[in-house]
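Novice: give me a 3D structure for the following:
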Amino acid sequence: MKKITKKILLFSLVFLVGCSSTTFIYNRLDFLLPWYLESYVDLNQEQRKNLNELLEPFFEWHREEELPKYAEIIGDVELLLDEKIELSSVESITYDVEQAWFRIEDEMILWAIPMTRDLSQEQIDEFLQTMQTKTLQSEKKYLVRNLQTYQNDNYKRIRKNLRRFIGGMNKDQLDLINAASKEMIRVDGHWINNRKALIENLKLILKRDDGWELALTNITHRDDSVSDNYRKTYSHNIKVNERLFVEILNSRTEKQDKKLRSMLLRYKTDINNLIAQK
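Specialist: Below is the predicted model:
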């Protein structure tokens, strides 16, 4: 894989996660990310070569089609900062960011299908076993937390993300984050259950019977097996975060505003530089 193409997608994921209030859409299909694939299954030299060739059109599409859209999202955020920020504006930005990730999912499937055709049964078994092991590790790590620990983890995560963009915050702003952290509903149990259901679905799909390619395509954001409770919880937490962002941004100081605009400019400059590189 060319260094620059990997850099483009890595940067894009950092950008999308930085703009998002939850990791739901970024970790559900992590095994589709090209540099994560080999943490699930050992590829031989020929398969690595084939993977690099399959990824070239994906990275070309991403550079030409998606990066300009990211620059537009940043431009929209910059415009919002010139006036009082409304909830509807933040909701629009959230929608654009999520749609950007969903488009990446759809395109990743295009190389994942031919790659899956080339895997041996032994590699398929290894892949599924690794998924199960990683899920069990996540279950042991996250589900042991009590409610207070869960809320504190939310607080630290949100504070860290906001600090990246606006720097240190005052007591009133930190109190807003604390209140939002307590309003969020636990999603880790839903995530684990959804991951287990995904593995069971993949066990059937990866038997590679007739129609398996279409079934694999449908495990993306269109997947109907994602529980209603998971979707409702995710939606609730998104709304909590959106309201928080409105309050934080409307209460930002001159120093915070300067840092935020500087960060947005840096992102936009980096994106434009990546677009220009071949």
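Novice: alpha carbons only for contacts and neighbour counts from here, please
Specialist: Will do.
Novice: got the buried residues for the host helix or strand of R261?
Specialist: In this assignment (DSSP states H and E), R261 forms part of helix 254-276. Neighbour-count burial for helix 254-276, counted by 16 or more other CA atoms under 10 Å, picks out 256-257, 259-261, 264-265, 267-268, 271-272, 274-275.
Novice: can you classify V144 by secondary structure?
Specialist: Going by DSSP: H, G, I helix; E, B strand; the rest coil, the secondary structure assigned to V144 is coil.
Novice: for the stretch 51-200 of the chain, which segments are assigned as helices?
Specialist: Shown for the stretch 51-200 of the chain, the helices assigned by DSSP state H, counting those that start in this stretch span residues 67-80, 87-117, 121-142, 147-166, 171-183, 188-205.
Novice: list the buried residues of the third one.
Specialist: So the one you mean is helix 121-142. Buried positions in helix 121-142, judged by neighbour count with 16+ other CA under 10 Å: Q123, I124, F127, L128, M131, Q132, T135, E139.
Novice: before we move on, what about the last one?
Specialist: Residues of helix 188-205 classed as buried: D188, H190, W191, I192, N193, N194, R195, K196, L198, I199, L202, I205 (neighbour count, 16+ other CA under 10 Å).
Novice: give the next helix or strand downstream of that helix.
Specialist: Counting by DSSP H and E, the element that comes right after helix 188-205 along the chain is helix 212-217.
Novice: that older thread, tilt between the helix holding R261 and helix 67-80?
Specialist: Put simply, helix 254-276 runs at 160 degrees to helix 67-80, going by axes from the mean of the first three to the mean of the last three CA atoms, to 10 degrees.
Novice: next, the second sequence, to be compared with the first:
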Amino acid sequence: MSLACARWYRPLLLLCVLAFLSGCAARLAYNTMNYWVPWYLDDYVSLTPAQASRFESELLQAQAVHRRQELPKLHQHILEFQQDLQRPLTSEQIRSYHYSFTALAEQSASVFTPPAANLLRYLSNIQIDQINSKINKELDELRVKRDKLSQKEKLQRYTTRFEKFSKEWIGSLTEEQQTIIEELAKYQLDIEPVFFSARRGLYQQWQALLSQRHRPEFDARFERLLRDVVGLRYAPVQSQLDQYLQRRFTLMAQLNQSLSSSQRQYLINKLTDTRKEIAVLIQQ
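Specialist: Predicted coordinates for the structure are as follows:
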């Protein structure tokens, strides 16, 4: 789910995901974040030289902590995941790994909260308006774009997206696996209104929080909001979100249990490549 309140902050939240992408491109992205994150932010707000310099310096400090503290945890979690993948996973195992990897992503968000919170604190009201105007424009464009799609077209987009991701990690798909993916896509389409409700609510929290960015409790509240975004938590629809996740765990277990020995080895090999890349990042 793409939550508007974190769109400009999204590169930092996705650092953990970047580490999952094997290859030199991921290492380059991680090692040069002090260049491309400010470049990305430039689409949302024009920083003064002093603001940009301070943010880049604090971002590098946070990255050093993340490299030393969080990447080893991710490396170890992937190793444990690989060991369990030698045999078909149950729905409960998938649930457990979902929440353990989500916890790592939330902790990554916490590590990068200080530079982001400090940046927001020193932005002027005009700069804050600039960010929100950009976000509102993107939301409007997204809404118009999606309103033009039929339910069938939306379903096809989800199906194509899930197919592409699955093929990247397990290779070719059988008819049985294709059916499971189509069911995942249908459920994703059904849950859309709940996601949109969560996005609106979290965006409202973001806007309210920015108006209080000079208060002492801002950092803690900002970190909590970011962790809620990563953890897919929004109290008014939490029961529906939890039901959605449980259904996905069941379908993902079915997909995992349908893997052939060659598909399972393909996945394990991909994860081995990823661990190697993370190990290189840790040492750099």
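Novice: mind checking the TM-score on these two?
Specialist: The pair, once superposed, lands on a TM-score of 0.80 when counted by TM-score structural alignment, normalised by the length of structure 1; 256 aligned residues with a CA RMSD of 2.9 Å.
Novice: quick one on the thing from earlier: adding distance to Q151 of structure 1, write the buried residues of helix 121-142 of structure 1 out as JSON lines.
Specialist: Formatted as JSON lines, the buried residues of helix 121-142 of structure 1 follow (distance: CA to CA, whole Å):
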{"residue": "Q123", "distance to Q151 of structure 1": "39"}
{"residue": "I124", "distance to Q151 of structure 1": "37"}
{"residue": "F127", "distance to Q151 of structure 1": "33"}
{"residue": "L128", "distance to Q151 of structure 1": "32"}
{"residue": "M131", "distance to Q151 of structure 1": "27"}
{"residue": "Q132", "distance to Q151 of structure 1": "27"}
{"residue": "T135", "distance to Q151 of structure 1": "22"}
{"residue": "E139", "distance to Q151 of structure 1": "17"}
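Novice: which members of these define the maximum pairwise distance?
Specialist: Farthest-apart pair in the buried residues of helix 121-142 of structure 1 is Q123 and E139; separation 24.2 Å (CA to CA).
Novice: which other helices and strands contact the host helix or strand of L251 of structure 2?
Specialist: Under the assignment given by DSSP H and E, the secondary-structure element containing L251 of structure 2 is helix 238-257. Helix 238-257 of structure 2 sits against helix 91-111, helix 175-210, with contacts defined as 3 or more CA pairs under 8 Å, 6 or more residues apart in numbering; DSSP states H and E.
Novice: give me the mean deviation of the last one from structure 1.
Specialist: Its match in structure 1 and helix 175-210 of structure 2 itself, once the structures are fitted together, sit a mean 2.9 Å apart by mean CA distance after the TM-score superposition for structure 1.
Novice: likewise the first one?
Specialist: Helix 91-111 of structure 2: mean distance to aligned residues in structure 1 after superposition is 1.3 Å, counting by mean CA distance after the TM-score superposition for structure 1.
Novice: and S12 of structure 1, how far from I275 of structure 1?
Specialist: Here the distance between S12 of structure 1 and I275 of structure 1 works out to 12 Å (CA to CA, to the nearest Å).
Novice: same check, this time on N170 of structure 1
Specialist: 37 Å.
Novice: take the helices of the stretch 51-200 of structure 1 and write them to CSV, including distance to T233 of structure 1.
Specialist: Compiled in CSV, the helices of the stretch 51-200 of structure 1 are given as follows (distance: least, CA to CA, whole Å):
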stretch, distance to T233 of structure 1
helix 67-80, 26
helix 87-117, 16
helix 121-142, 17
helix 147-166, 14
helix 171-183, 11
helix 188-205, 9
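Novice: so which of the ones you listed comes closest to N237 of structure 1?
Specialist: Comparison of those against N237 of structure 1 by CA to CA identifies helix 171-183 as nearest, at 8.1 Å.
Novice: distance from the chain centre to the closest one, please.
Specialist: On the basis of CA atoms, centre = their mean, to the nearest Å, helix 171-183 of structure 1 is displaced by 24 Å from the centre of the chain it belongs to.
Novice: can you list the neighbours in contact with it?
Specialist: The contact list for helix 171-183 of structure 1, computed with CA atoms under 8 Å, 6 or more residues apart in numbering, reads Q151, N152, N154, Y155, I158, R159, V240, N241, L244, E247, I248, S251.
Novice: any idea which of the residues you listed is closest to L119 of structure 1?
Specialist: Of all the contacts of helix 171-183 of structure 1, the one with the least separation from L119 of structure 1 (CA to CA) is N154, at 38.6 Å.
Novice: that closest one pairs with which position in structure 2?
Specialist: In the superposition onto structure 2, N154 of structure 1 corresponds to Y158 when matched by TM-score structural alignment.
Novice: does its match touch E192 like I think?
Specialist: No - with contacts defined as CA atoms under 8 Å, Y158 of structure 2 does not count as touching E192, sitting 11.1 Å away.
Novice: wait, what's in contact with the match of N154 of structure 1?
Specialist: Applying CA under 8 Å, 6+ apart as the definition, the contact partners of Y158 of structure 2 turn out to be A185, Q188, L189.
Novice: wait, which of those is closest to Q86 of structure 2?
Specialist: Using CA to CA, A185 comes nearest to Q86 of structure 2 of those, at 26.8 Å.
Novice: what residue of structure 1 takes the place of that closest one?
Specialist: Residue correspondence, TM-score structural alignment: A185 of structure 2 in this structure matches S181 in structure 1.
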